[in-house]
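**Q** based on what follows, work out the 3D shape:
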Amino acid sequence: MSFSELGLHADLLRAVTAQGYTTPTPIQQQAIPAVLSGRDLLATAQTGTGKTAGFTLPMLQRLSEGKRPGKRQVRALVLTPTRELAAQVGQSVATYGQHFSMRSHVIFGGVGQQPQVDALKPGLDVLIATPGRLLDLLQQRHVDLSAVEILVLDEADRMLDMGFIHDIKRLLRVMPKQRQNLLFSATFSTEIQGLATQLMDNPAIIEVARRNTTAETVEQAVYHVDRVRKRELLAHLIQQYGWHQVLVFTRTKHGANRLAEQLSKESIPAMAIHGNKSQSARTRALTAFKGGELQVLVATDIAARGLDISELPHVVNFDLPNVPEDYVHRIGRTGRAGSEGEAVSLVCIDEKDLLKGIERLIKRDLVKREEAGFAPDPSIKAEPIENGRQNRGQKPARRGTDSKRSERSTKPAPRSRSRSARS
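**A** Coordinates of the predicted model:
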């Protein structure tokens, strides 16, 4: 099947072709016709399968075919959990909508709001936003959502996990009841089904990937190592095997900072990215990493969503996540769109039960590797893991601080092997 068979406008097809895409992914094949029909949609799919284009393309077409109000107003609203994902969706809207006379803008917390206020004043057709900052601007009467025709909740499971549900409900109250609702999630959890029941009217349901699976293109392995030698082993693996682009996950922000500093002292260029970093610092780190100037990017789970790096070769779990599903999402940063990747986990005695939980979830035993000189000391006893995942139900952070919400682990997003419009 080609994009031209999905009923898309010629100007959208031009934009898709210019990006080098010819064949829609499975989520796009199903989602695009469903959205074009005007139905509500509940879709679960592996991250990296092209779900953003799956809603962006038909959303732009529906807006272009609809009647625009006399005054330009927000007709489509896309809510995302993180700045990075908001920026990614905003780029997708700009790329695919380049032949339409529509205005779009991205707003999120962690940066000054005046440029965002100035962008809202002339009116927008499409607004992409994180919930906290959008609610702040709404309460200050800088934005009007009374004309929203299409609402997209992207990475809805992540938004629930970050405590955005109350902000979302406040935003829903100021939108028209008659609108098209599109909910995209990496998981089909009970919470997501409950939200869909409240939000949607007889939605089309798409589930293109078996839940909690890992991509066949990702080679997974475990190194058992003493907790105090993890950093030493990581540096050894990077240098010994010439790993040139490595995304490393730690459990805490402090741990990410410390590891990045230690690696840099060993002549391995590294930077940390997490919720306490300013937007400019996060952007600099991502740009340097994507451009190959930075060898290692050390991240907490907040960086897991919206971080799209084509053909990322290596992901390392420096600390195993406290929630098994988050392992699936972390390693899904590699092996995207059919490319091969490697996911390595450094596991100490404290994390033995976490490893068992991951292997139960993915229904397979991970390959165990040994590196000469790094065998763990069998006399070391397990210790409790500190700074673990915070409990759900905890009071969410103050609105307007999207980047500093509790860095709870995210739900998983398995992968697809399709090569198509990943954005």
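
**Q** from now on I want contacts and neighbour counts done on CA atoms only, so please keep to that.
**A** Noted.

**Q** how about the strands in the stretch 51-200 of the chain?
**A** In the stretch 51-200 of the chain, the segments counted as strands under DSSP state E, counting those that start in this stretch are 76-79, 104-107, 126-129, 150-153, 180-185.

**Q** quick one: closest of those to residue 290.
**A** Nearest of the strands of the stretch 51-200 of the chain to residue 290, taken as CA to CA: strand 104-107 at 21.2 Å.

**Q** double-check that residue 38 belongs to a helix.
**A** No - counting by DSSP: H, G, I helix; E, B strand; the rest coil, residue 38 is not found in a helix; it is coil.

**Q** before we compare anything, build this one as well:
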Amino acid sequence: MFDFDMLGLAPTLLSALKRAGFTEPTPIQNQAIPLALEGHDILGLAQTGTGKTLAFGLPLIDHLLAQPGKPEPKSVKALVLAPTRELANQIADSLRALTEGTKLRVCTVVGGQSIGKQIALLARGTDILVATPGRLIDLMDRGAVTLGAVRHLVLDEADQMLDLGFIHALRKIAPRLGTPRQTMLFSATMPKQMEEISRAYLTDPRRVQVAPPGKAADKITQSVHFLPKAAKPARLREILSRDLDALTLVFARTKHGAEKLMKDLVADGYNAASIHGNKSQGQRDRAIKAFRDGTVTTLVATDVAARGIDIPGVAYVINYDLPEVPDNYVHRIGRTARAGREGEAIAFCAPEEAELLHEIQKVMKAEVPVASGKSPLIARGSGSGRQAGTAPRGT
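**A** Reported below is the predicted structural model:
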């Protein structure tokens, strides 16, 4: 196993890593950092929770430290694009910890916050800007930020940004960026459109991959309960009651469903909060902080939070509703087993969700072990069916 001292990073960064308690790089960091330090474009494929932020953040900061000088007003030296507010804030927090004690400035611009304050923040320029695409375009349209000085571009969780219409935003942003530049694209999956983006925006990229796309983290114990939709509330309470102090992330499919589920849990005495698109940024930030601190032990979320929560202590992820996009299952359960820990992912599958489970298992190339109930037969094109195995109820 390598250590960070062997990767060629600046002494300032090595000191920051020691302060933060990082001693050994993860596989994706081992592969990506030396190549990025050499200036190569990077196409990184790694499941969530594998340390991608440091994989691009360390070489990015190393390059900026070697290029002293204040940014011009409204200008940006390095741009990091992320799909959600939560992920953008998480990335920025990690980068600020690494730049502590340096003159590098890290700014964040996301939707749901005062654009006036963000305009004032950008007026003096910044070394690193972490942004969601929509808000960045709003600021570009207002003349609040110029991107001609950008020499480093990072596209994080690019596959989820695709789901959010990111390709249209990228076509507006990319022509404004400086050249030549280094581009690093990180994704947990590699859909066809991602290959097209890679060809269009990366130059002779080095591909680094530490796990097959769609593979769940090795230390996650998975299981599925087959049950009627009406039985889900009781089964959820049964599971939560086994360990009331454990941090548990529960995923619902809709904003309305997440809010109702949270309120029902609170009414029954469970310590729950919710996070979804109808919540203000302040409400979302407070809910995540309370969950991180352990003052809230059950957080009900929609997929808006699936890649924005990096809380090492999450013990359980419960898919109360299965996601309609199979890849989102992998991202959801990746909220547990962070930083080398173990975790448990539990899925509920009602009869009408059986096809969703089948698609999830195709993406993962693995069966999810059955904890209770029986899988319904799923009709296929030729009329043939398939039935998953069963396990003793309640295991």
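
**Q** a markdown table please, covering the strands of the stretch 51-200 of the first structure and showing distance to residue 91 of the first structure and mean neighbour count.
**A** Putting the strands of the stretch 51-200 of the first structure into a markdown table (distance: least, CA to CA, whole Å; neighbours: other CA atoms under 10 Å) gives the following:
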| stretch | distance to residue 91 of the first structure | mean neighbour count |
| --- | --- | --- |
| strand 76-79 | 13 | 23 |
| strand 104-107 | 9 | 22 |
| strand 126-129 | 10 | 26 |
| strand 150-153 | 16 | 22 |
| strand 180-185 | 18 | 24 |
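
**Q** I'd like the ones you listed as JSON lines, with distance to residue 335 of the first structure appended.
**A** Output for the strands of the stretch 51-200 of the first structure, formatted as JSON lines (distance: least, CA to CA, whole Å):
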{"stretch": "strand 76-79", "distance to residue 335 of the first structure": "26"}
{"stretch": "strand 104-107", "distance to residue 335 of the first structure": "28"}
{"stretch": "strand 126-129", "distance to residue 335 of the first structure": "27"}
{"stretch": "strand 150-153", "distance to residue 335 of the first structure": "25"}
{"stretch": "strand 180-185", "distance to residue 335 of the first structure": "20"}
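
**Q** ok, the most centrally placed residue in the second structure - contacts?
**A** By CA atoms, centre = their mean, the mean C-alpha position of the second structure lies nearest to residue 307, the distance being 2.4 Å. Counting by CA atoms under 8 Å, 6 or more residues apart in numbering, residue 307 of the second structure makes contact with 48, 84, 86-87, 157, 331-332, 335.

**Q** residue 109 of the first structure - how many residues pack around it?
**A** When counting by other CA atoms under 10 Å, one arrives at 22 neighbours for residue 109 of the first structure.

**Q** for residue 268 of the first structure, which of the strands of the stretch 51-200 of the first structure is the nearest?
**A** strand 104-107 (34.1 Å).

**Q** show me where the stretch 51-200 of the first structure has helices.
**A** 51-65, 83-96, 114-120, 131-139, 156-161, 165-172, 190-199 (DSSP state H, counting those that start in this stretch).

**Q** ok, the aligned partner of residue 79 of the first structure in the second structure - contacts?
**A** Alignment note (TM-score structural alignment): residue 79 of the first structure maps to residue 81 of the second structure. Taking CA under 8 Å, 6+ apart as the criterion, residue 81 of the second structure is in contact with 88, 130-133, 153-156.

**Q** just flag the most distant two among those.
**A** 88 and 153 (14.1 Å).

**Q** for the equivalent of residue 130 of the second structure over in the first structure, give its distance to residue 89 of the first structure.
**A** With TM-score structural alignment as the criterion, residue 130 of the second structure lines up with residue 128 in the first structure. Per CA to CA, to the nearest Å, residue 128 of the first structure is found 7 Å from residue 89 of the first structure.

**Q** for the contacts of residue 81 of the second structure, could you give me JSON lines that also reports distance to residue 226 of the second structure?
**A** Shown next, in JSON lines, are the contacts of residue 81 of the second structure (distance: CA to CA, whole Å):
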{"residue": "88", "distance to residue 226 of the second structure": "36"}
{"residue": "130", "distance to residue 226 of the second structure": "41"}
{"residue": "131", "distance to residue 226 of the second structure": "40"}
{"residue": "132", "distance to residue 226 of the second structure": "37"}
{"residue": "133", "distance to residue 226 of the second structure": "39"}
{"residue": "153", "distance to residue 226 of the second structure": "44"}
{"residue": "154", "distance to residue 226 of the second structure": "41"}
{"residue": "155", "distance to residue 226 of the second structure": "37"}
{"residue": "156", "distance to residue 226 of the second structure": "34"}
